[in-house]
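Participant: output the structure for:
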Amino acid sequence: MIISLKRFRLCHFFVFVSIMITYKTLAQNIKTPNNSPAIFLVVLGNVQDAGYPQIGCTKDCCKAYWQHQQTKKLVTSLALVDNTTNQYWLFEATPDISEELQFVQHYTTKSTSFQPAGIFITHAHIGHYTGLMQLGREALGAKNISVFTMPRLQTYLQNNGPWSQLVALNNIHLQKMQADETIALTASISVTPILVPHRDEYSETVGFVIATSRKKVLFIPDIDKWEKCDKSIIAEIAKVDIALIDGTFYANGELPDRDMKEIPHPFVAESLALFSNLPQKDKAKIYFIHFNHTNPLLNSKSKERQDLLLKGFKAADQGLVIGM
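Facilitator: You can find the predicted model right below:
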């Protein structure tokens, strides 16, 4: 088949334009180190353990993904990046750890190892620790990654496969945490675990206060109800600059085919009522995170998201950068 030179050039022009549009779109979604502070947190994922879209879901929320109207959302995880020492730490080892470790590479100043300097785990539910399996001999083949756990979780990982093999082969090195005891990562960065009530079948559950000399961030992705906690969430919010807190379900009845008492979380609607009298400066600290696939806050155009913003609160989206 003979193609005219004019038509050939026109075809190449449209291919070039298409490539440039795609490149520009990707570039807009990736923040380079030049756009980031020297030390910062970045939200790698913001959904509940089972991800988005969720297995077996035929509701409109997940149909939107399959019909290419929504993008995939990664399971809740943070990276604490220190570009002054070329290190980063993960908070949670999620089922999406492969994509999340790739995501981190866009935020570092140099070629950074896919091995984080350490991993902090809140508890033993599937979205928070099962990504550890990707560190083993079948996958990354990691070397002595420090994994910070509470005592029950440490015992669970040591005594149950496949996690015990990671320990035996020195893919991971377990570091025991104690509630309210601060861990110094560098001269300027520290992490403090705080116990919270949750369905503790295999381990305790903690949140974290991540701190530098400039800023403190509270991270509590999972809790049963605020009133069950020994600490006042309002008092804890007052102590920090940013609070990334459990926003799993927006309201009761969100799962009509399930008993939601079996999977207790503070509904966002309950939290909004609890925080309604906070001063505006404290409301502005609060970012909801860890959204179930049914949560309308995942949709940036939903009336619930707009109402959240009008009330002075925020939803934590993937790629959110918090300078530390």
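Participant: for the rest of this, base every contact and every neighbour count on C-alpha atoms.
Facilitator: Fine.
Participant: excluding chain neighbours, what is closest to Asn170?
Facilitator: Excluding the flanking residues, the one nearest Asn170 by C-alpha to C-alpha, 6 or more residues apart in numbering is Asn144, at 5.2 Å.
Participant: how near is the residue nearest to Ala50 when sequence neighbours are not counted to Glu227?
Facilitator: Nearest residue to Ala50, sequence neighbours excluded (C-alpha to C-alpha, 6+ apart): Gly127, at 6.5 Å. Distance from Gly127 to Glu227, counting by C-alpha to C-alpha, to the nearest Å: 24 Å.
Participant: more neighbours: those two, which one.
Facilitator: Between Gly127 and Glu227, counted using other C-alpha atoms under 10 Å, the more crowded position is Gly127 (23 against 11).
Participant: for the comparison step, fold the sequence that follows:
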Amino acid sequence: MKALLLMFLSVLTIKLCAQEPKTPYIMVLGVAQDGGYPHMDCEKMCCKTAWKKPSLSRNVVSLALVDPIAKKWWLFEATPDIKQQLQDFRSKTSEEYPYLPEGVFITHAHMGHYTGLMEFGREVMSTKKLKVYVLPKLKTFLEENGPWSQLVKLNNINLIALEENAPLTIEDSKVTAFRVPHRDEFSETAGFKIETDTKKYLFIPDIDKWSKWNKSVIDEVKKVDIAFLDATFYTNTELGNRAITEVPHPLVSETMDLFQKENKEVKGKIFFIHFNHTNPLLRDATQQKTVLQKGFNLAVQGKIYF
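Facilitator: All right, here's what the predicted structure looks like:
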């Protein structure tokens, strides 16, 4: 059973469904926390096997919104793995889409979510006014701090300020940014609601605790079809000697407890994402099975959701 479950999760990272959906859909391009998996300088058991077997590695969390009618797509998060993720998207879609997305939506200024923007600069792609959608504080941060300010000065990117809770129409879909509480050293932190003709998605890869949010995560999940939620840590003992309070996130166990009384349909909408390298859900078939048996899901790199 363990081998079959791991095989199932691995195969989906490299294969797209044989037939592409005919309506807009989401493709997951990464599921790991900011440092990716395996993690830099990690020689513990959690990463040792992945170092030896690259097929087990996972990219930093990222989504693609794909419109198969318009043949356009949008990227969510500019991660340190962006080079690989754009190549993966090209491969999985049989090169039927432009290499670059129509635009990039970014949640916040932590390294796993925006530093991939540097690839659009003159040292690499030297893009021309690529649309980058951000909340106002992040826009100011990028405009006033190098090296990001050079991207703006040279018109490699075109920063577009999003208004909180105001839907933005892109082709036949809508994207709405909203604020969530997180460690906002350089910018506010956004979550996104993505609406297509057929589905509604929730994307919250980073949040401190559900209890700190001015909304009910249960109510918000009920409003959508698929919710990609922060699953950075499974337990509060994963970091060893480092205090987990330095990097607060809702534990997977806490989120499952919060939804314990909800029905199967509501639980089934949740797809955990943004796994830290210490999180056993990246590699432990027993823990993966436990989550699945409780009615929840794990986001799978390379899989499409429609």
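Participant: drop the TM-score for these two in here.
Facilitator: The TM-score (TM-score structural alignment, normalised by the length of the second structure) is 0.93; 297 aligned residues with a C-alpha RMSD of 1.8 Å.
Participant: tell me who's in contact with the aligned partner of the residue nearest to Ala50 of the first structure in the second structure.
Facilitator: Under the alignment defined by TM-score structural alignment, Gly127 of the first structure is paired with Gly112 of the second structure. Shown in contact with Gly112 of the second structure (C-alpha atoms under 8 Å, 6 or more residues apart in numbering): Gln33, Asp34, Gly35, Val60, Val61, Glu77, Ala78, Thr79, Pro80.
Participant: wasn't Gly112 of the second structure part of a helix?
Facilitator: Yes. Membership of Gly112 of the second structure in a helix is supported by DSSP: H, G, I helix; E, B strand; the rest coil.
Participant: any idea how far Glu77 of the second structure is from it?
Facilitator: From Gly112 of the second structure across to Glu77 of the second structure, the span is 8 Å (C-alpha to C-alpha).
Participant: where do the contact lists of these two overlap?
Facilitator: Val61.
Participant: can you pull out the helices in the second structure?
Facilitator: 2-11, 45-52, 82-92, 111-114, 136-144, 148-153, 217-222, 252-258, 264-267, 285-293 (DSSP state H).
Participant: just these: most buried one?
Facilitator: Mean neighbours per residue, mean count of other C-alpha atoms under 10 Å, is largest over the helices of the second structure for helix 111-114, with a mean of 22.
Participant: that one vs the first structure - mean distance after superposition?
Facilitator: On superposition with the first structure, the mean distance recorded for helix 111-114 of the second structure (mean C-alpha distance after the TM-score superposition for the first structure) is 0.2 Å.
Participant: what residue of the first structure takes the place of Pro68 of the second structure?
Facilitator: Checking TM-score structural alignment: Pro68 of the second structure goes with Asn83.
Participant: so how many other residues sit close to that match?
Facilitator: If you count neighbours by other C-alpha under 10 Å, Asn83 of the first structure ends up with 19.
Participant: hang on, isn't it packed against Ile39?
Facilitator: Yes. Asn83 of the first structure is within contact range of Ile39, at 6.1 Å (criterion: C-alpha atoms under 8 Å).
Participant: hey, where'd the strands end up in the second structure?
Facilitator: For the second structure, applying DSSP state E gives strands covering 25-30, 62-67, 72-76, 103-105, 130-134, 157-161, 168-170, 173-179, 190-195, 200-204, 226-230, 270-273, 297-298, 304-305.
Participant: got those strands as TSV, with mean neighbour count and distance to His249 of the second structure columns?
Facilitator: Converted to TSV, those look like this (neighbours: other C-alpha atoms under 10 Å; distance: least, C-alpha to C-alpha, whole Å):
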stretch	mean neighbour count	distance to His249 of the second structure
strand 25-30	25	18
strand 62-67	24	18
strand 72-76	22	20
strand 103-105	23	22
strand 130-134	21	22
strand 157-161	19	26
strand 168-170	14	28
strand 173-179	20	15
strand 190-195	23	14
strand 200-204	22	11
strand 226-230	25	7
strand 270-273	25	12
strand 297-298	20	17
strand 304-305	20	25
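Participant: between those strands, which one is nearest to Leu56 of the second structure?
Facilitator: Closest to Leu56 of the second structure of those is strand 25-30 (C-alpha to C-alpha; 12.4 Å).
Participant: show me what contacts the residue mapped onto Gln48 of the first structure from the second structure?
Facilitator: With the correspondence set by TM-score structural alignment, Gln48 of the first structure lines up against Gln33 in the second structure. Counting by C-alpha under 8 Å, 6+ apart, Gln33 of the second structure touches Val60, Val61, Gly112, Thr232, His274, Phe275, Asn276, His277.
Participant: now render these as TSV, adding distance to Val124 of the second structure.
Facilitator: Formatted as TSV, the contacts of Gln33 of the second structure follow (distance: C-alpha to C-alpha, whole Å):
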residue	distance to Val124 of the second structure
Val60	20
Val61	22
Gly112	19
Thr232	31
His274	27
Phe275	29
Asn276	29
His277	29
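Participant: which among the residues you listed gets closest to Lys44 of the second structure?
Facilitator: His277 (10.1 Å).
Participant: quick one: map the closest one onto the first structure.
Facilitator: Looks like His277 of the second structure aligns to His293 there (TM-score structural alignment).
Participant: cool, Asn145 of the second structure as well?
Facilitator: Match for Asn145 of the second structure (TM-score structural alignment): Asn160.
Participant: over to Ser211 of the second structure?
Facilitator: Checking TM-score structural alignment: Ser211 of the second structure goes with Glu227.
Participant: got it, and Thr49 of the second structure?
Facilitator: Taking TM-score structural alignment, Thr49 of the second structure has Ala64 as its aligned residue in the first structure.
Participant: hang on, the earlier thing: what about the match of Asn145 of the second structure, distance to Ile119 of the first structure?
Facilitator: The value you get for Asn160 of the first structure to Ile119 of the first structure, if C-alpha to C-alpha is used, is 19 Å.
Participant: ok, Ile286 of the first structure next?
Facilitator: 24 Å.
Participant: now do the contacts for the residue most central in space within the first structure.
Facilitator: The residue lying closest to the centre of the first structure (C-alpha atoms, centre = their mean) is Ser77, at 2.2 Å. By C-alpha under 8 Å, 6+ apart, the contact list for Ser77 of the first structure reads Val43, Leu44, Gly45, Asn46, Leu90, Phe91, Glu92, Ala93, Thr94.
Participant: then Ile172 of the first structure?
Facilitator: Counting by C-alpha under 8 Å, 6+ apart, Ile172 of the first structure has contacts Leu135, Ala142, Lys143, Asn144, Ile145, Ser146, Val147, Leu166.
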